[in-house]
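Student: could you look at this predicted model? Sequence included:
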Amino acid sequence: MSPAEPPAVAGVLSADEVVATARSIAREQEPTGAIPWFGGGHVDPWDHVESAMALASAGLLAEAEAAYEWSRRTQRQDGSWPAKIVRGRVVDAAADTNFCAYLAVGVWHHVLLTGDGSFAARMWPSVRAGIDFVLRFQGETGQIGWLGGEREALLTGCSSIHHSMRCALALAAYVGEEQPEWELALGRLGHALRRHPEAFLDKGRYSMDWYYPVLGGAVRGEQARGRLRERWCDFVVDGLGARCVDDRPWVTGAETCELVLSLDAIGESDRAQELFAAMQHLREEDGSYWTGLVYTDGKRWPVERTTWTGAAVILAADALSATTPACHIFRADDLPKGMAVDAEGCRCKGEAYATGVPG
């Protein structure tokens, strides 16, 4: 089974244009199935999976499945992946926990999209090993260390892991291998994200730390809307998109599209569509997207057109248009929420800074 048609956002991006973007990603795919940031660039496990999701959403299922096979084949015995690989050679062997969890999102997305049970069964051992590796680094408060062996935790990375774990639990139920210990770990992580900002390194100048608790599903409802309103003017540039950092005149396509997905997840569809339209200035004729624009001097920076920027565009287009069966994976309405953590049991002393769901 494949999507009946590619996503399209009326008045902004046609189905043919979405397919052109997917093909621009596929052109950079290596014979091994790996998808680097750009031709000759490095592969990281997170952006590789995001690109596979985009390929599948646009109907390029064979290319997407080749990418997932690369992930399955290159996973290390401990369940992790190297942070950077260039043309098959490991150039950074560190294991980023967020990177190692994200395969769960891609696999569940592909199952929703295709209904392919054999794919789910084939990929499940890799997803399970990846999540088990990540949970080795969960701290007492529920946060998960950034790198294997490191105690420091990142709000953005842990928010993404939160979403990955929800997808992993959905896949576990699908294949009939319930993981109750993951339910507790997810509950603890969500609680940390909502009530313990002190558990994470301060990266507040980055827009991802602003919207990722919403994108990752830990914060919802009015608290999520309030969180996005609070720093909207710090990060959003009217008519251009979202900044990567609050102190630089630099809008970036991927962050803009992730903010679009965050807005869509909480029902702010009109604002999401406006933002999606605003970032189309980064599009090239062949369907690829520049990574960003320094708007004070009109220069594209970085100079590459990155696969993951195009991928974020496709996923945002699918969410806005509700085209494929996997279109609402970031809304996450049907994903497991984990075991609720009692705030008193955690001995929380401060007020929740961004609640939205229990715990």
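Tutor: That came through fine.
Student: all contacts plus neighbour counts: C-alpha atoms, from now on.
Tutor: Fine.
Student: for the protein, what spans make up the strands?
Tutor: If DSSP state E is used as the criterion, the strands of the chain fall at 84-86, 89-92, 236-237, 241-243, 250-252, 292-294, 299-300.
Student: now those as TSV including mean neighbour count?
Tutor: As requested, those are exported to TSV (neighbours: other C-alpha atoms under 10 Å):
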stretch	mean neighbour count
strand 84-86	18
strand 89-92	14
strand 236-237	18
strand 241-243	29
strand 250-252	25
strand 292-294	23
strand 299-300	15
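Student: residue 101: which of these is closest?
Tutor: Proximity to residue 101, assessed across the strands of the chain by C-alpha to C-alpha, is greatest for strand 84-86 (15.4 Å).
Student: residues in contact with that closest one: which ones?
Tutor: With contact meaning C-alpha atoms under 8 Å, 6 or more residues apart in numbering, strand 84-86 is reached by 36, 40-45, 90-93.
Student: which one of these has the most neighbours?
Tutor: The most neighbours of any of the contacts of strand 84-86, using other C-alpha atoms under 10 Å, belong to residue 45, which has 28 neighbours.
Student: correct me if wrong: that residue contacts residue 98.
Tutor: No: Residue 45 is beyond contact range of residue 98, at 9.3 Å (criterion: C-alpha atoms under 8 Å).
Student: and the strands of the chain as a markdown table, adding distance to residue 258?
Tutor: Output for those, formatted as a markdown table (distance: least, C-alpha to C-alpha, whole Å):
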| stretch | distance to residue 258 |
| --- | --- |
| strand 84-86 | 22 |
| strand 89-92 | 26 |
| strand 236-237 | 13 |
| strand 241-243 | 10 |
| strand 250-252 | 10 |
| strand 292-294 | 14 |
| strand 299-300 | 20 |
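Student: take the one below as the second:
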Amino acid sequence: MIEFETTLDAIGALQDHRGMIPWAAGHHADPWNHTEAVIALALGARYHAARRGLGWLTRVANRDGSYCQFFTTSAVLEPRIDLNNCLYPAVGALAYLVSSRDVASVRDFAISFDVTVDFVLRRQRSDGSFPWALAPDRTPLEGSLLAGSSAMVLSLEAIEALDALLGRNRPHVKEASAALGAYICDPASRFLAKDAWAMDGYYPVLAGVLDDADARRRMQEFLERHYVPGAGVQAIANSSWVTTAETAEAAMAMIRLGELRQARQMLDDIEALRRSDGGYLTGWVWPDRVSFPADERSAYSAAAVIIARYLLGLGRPVGLVEGILARE
């Protein structure tokens, strides 16, 4: 598909000589959004670029396995450690392994990434939750994030899948995932107040931690609060900022529920944000249709569209990790 290939070209054009994929041209990178681009490149059979992306992740990890929050092309920009960021590279490694069959490269990555997994799991609290981040001195910061915790469940699912494909068995990973999922579903659990943000609405559904009835109820409420038909998803409720990435990720949540028609409509909505070079604008102000940030074409936005379109193309209810494994 020519449009698909052009978008992959747009993502690949942002990758620097070290393998880093920044948010957008001239911007910084973070491990999560970098990994999102790696997933898209792997699903699109851009194996060399995806492997270079995994190599960058290996090189910038701290000795204890942690990842700093933000990087420039030559230095650490923000030394805070987001635990969700630390685990998400597993999803990129899984996508690369299943797509490329390059077991040797992924086994090497997994060996170094084991230190990261152990670093994060040691931070799990007795109630199953994780602090959302650590200060540079490794002191836990107060509170947990609902979207970040849900994304961590996805990452732990990917780690289990990687282990299975590499012939490894680590029951404590599954146990950590189950405890975190239970915490997310517990009505008594407390998260930092981010309920106006779109990600808090759809990420528990995307992660598959809710039962079907609760997931459908949550997504219906989400659509009523965040979705602007014909435009996309508002990143923050009642704002005028509609974004590509949040729309594509929300579509992934709808795909997981089997609501394929709704997911397709949401993805069609944001085609207006696609540029002639295959990139996607980060977002626009609605209804003025003014690009914001001005003409910013973010790698993670384009990647989210590719991933969502790939999952939609499977034609059935499927989660992210299950969808990646479907390439086998």
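Tutor: Good, I have the coordinates. These figures come from a predicted structure and were not determined experimentally.
Student: now what about the TM-score between them?
Tutor: TM-score of the superposed chains, computed with TM-score structural alignment, normalised by the length of structure 2, equals 0.92; 318 aligned residues with a C-alpha RMSD of 1.8 Å.
Student: which residue numbers in structure 2 does whichever helix in structure 1 runs longest align to?
Tutor: Longest among the helix segments of structure 1 by residue count, using DSSP state H, is helix 155-175. Using TM-score structural alignment, helix 155-175 of structure 1 lines up with residues 146-166 of structure 2.
Student: over in structure 1, tell me which residue corresponds to residue 243 of structure 2.
Tutor: With TM-score structural alignment as the criterion, residue 243 of structure 2 lines up with residue 252 in structure 1.
Student: pretty sure its match contacts residue 293?
Tutor: Yes: when contacts are counted by C-alpha under 8 Å, residue 252 of structure 1 is listed as touching residue 293 (6.5 Å).
Student: equivalent range in structure 1 for stretch 54-68 of structure 2?
Tutor: Taking TM-score structural alignment as the measure, structure 1 aligns residues 68-82 with stretch 54-68 of structure 2.
Student: what residues sit buried inside the longest helix of structure 1?
Tutor: Neighbour counts over helix 155-175 of structure 1 (16 or more other C-alpha atoms under 10 Å) mark 155-172, 174 as buried.
Student: distance from it to structure 2 after superposition?
Tutor: Mean deviation of helix 155-175 of structure 1 relative to structure 2 after superposition (mean C-alpha distance after the TM-score superposition for structure 1): 0.8 Å.
Student: residue 324 of structure 2 reaches residue 98, doesn't it?
Tutor: Yes: with contacts counted by C-alpha under 8 Å, residue 324 of structure 2 reaches residue 98, the gap being 7.1 Å.
Student: which of these two has more residues huddled nearby?
Tutor: Legend: neighbour count by other C-alpha under 10 Å for residue 324 of structure 2 and residue 98, higher for residue 324 (25 against 20).
Student: contacting residues for the more buried one?
Tutor: For residue 324 of structure 2, the contacting residues are 43, 94-95, 98, by C-alpha under 8 Å, 6+ apart.
Student: just the residues you listed: which are in helices?
Tutor: Counting by DSSP H, these contribute 43, 94-95, 98 to helices.
Student: dump those into a markdown table; add distance to residue 66 of structure 2 as well.
Tutor: A markdown table is the format used below for those (distance: C-alpha to C-alpha, whole Å):
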| residue | distance to residue 66 of structure 2 |
| --- | --- |
| 43 | 26 |
| 94 | 19 |
| 95 | 21 |
| 98 | 25 |
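Student: residue 289 of structure 2: which of those is nearest?
Tutor: Out of these, the member with the shortest distance to residue 289 of structure 2 (by C-alpha to C-alpha) is residue 43, at 30.6 Å.
Student: number of nearby residues for the equivalent of residue 210 of structure 2 over in structure 1?
Tutor: Alignment note: residue 210 of structure 2 maps to residue 219 in structure 1; criterion TM-score structural alignment. Per other C-alpha under 10 Å, the neighbour tally for residue 219 of structure 1 reads 26.
Student: cool, and residue 321 of structure 2?
Tutor: By the criterion of other C-alpha under 10 Å, residue 321 of structure 2 has 19 neighbours.
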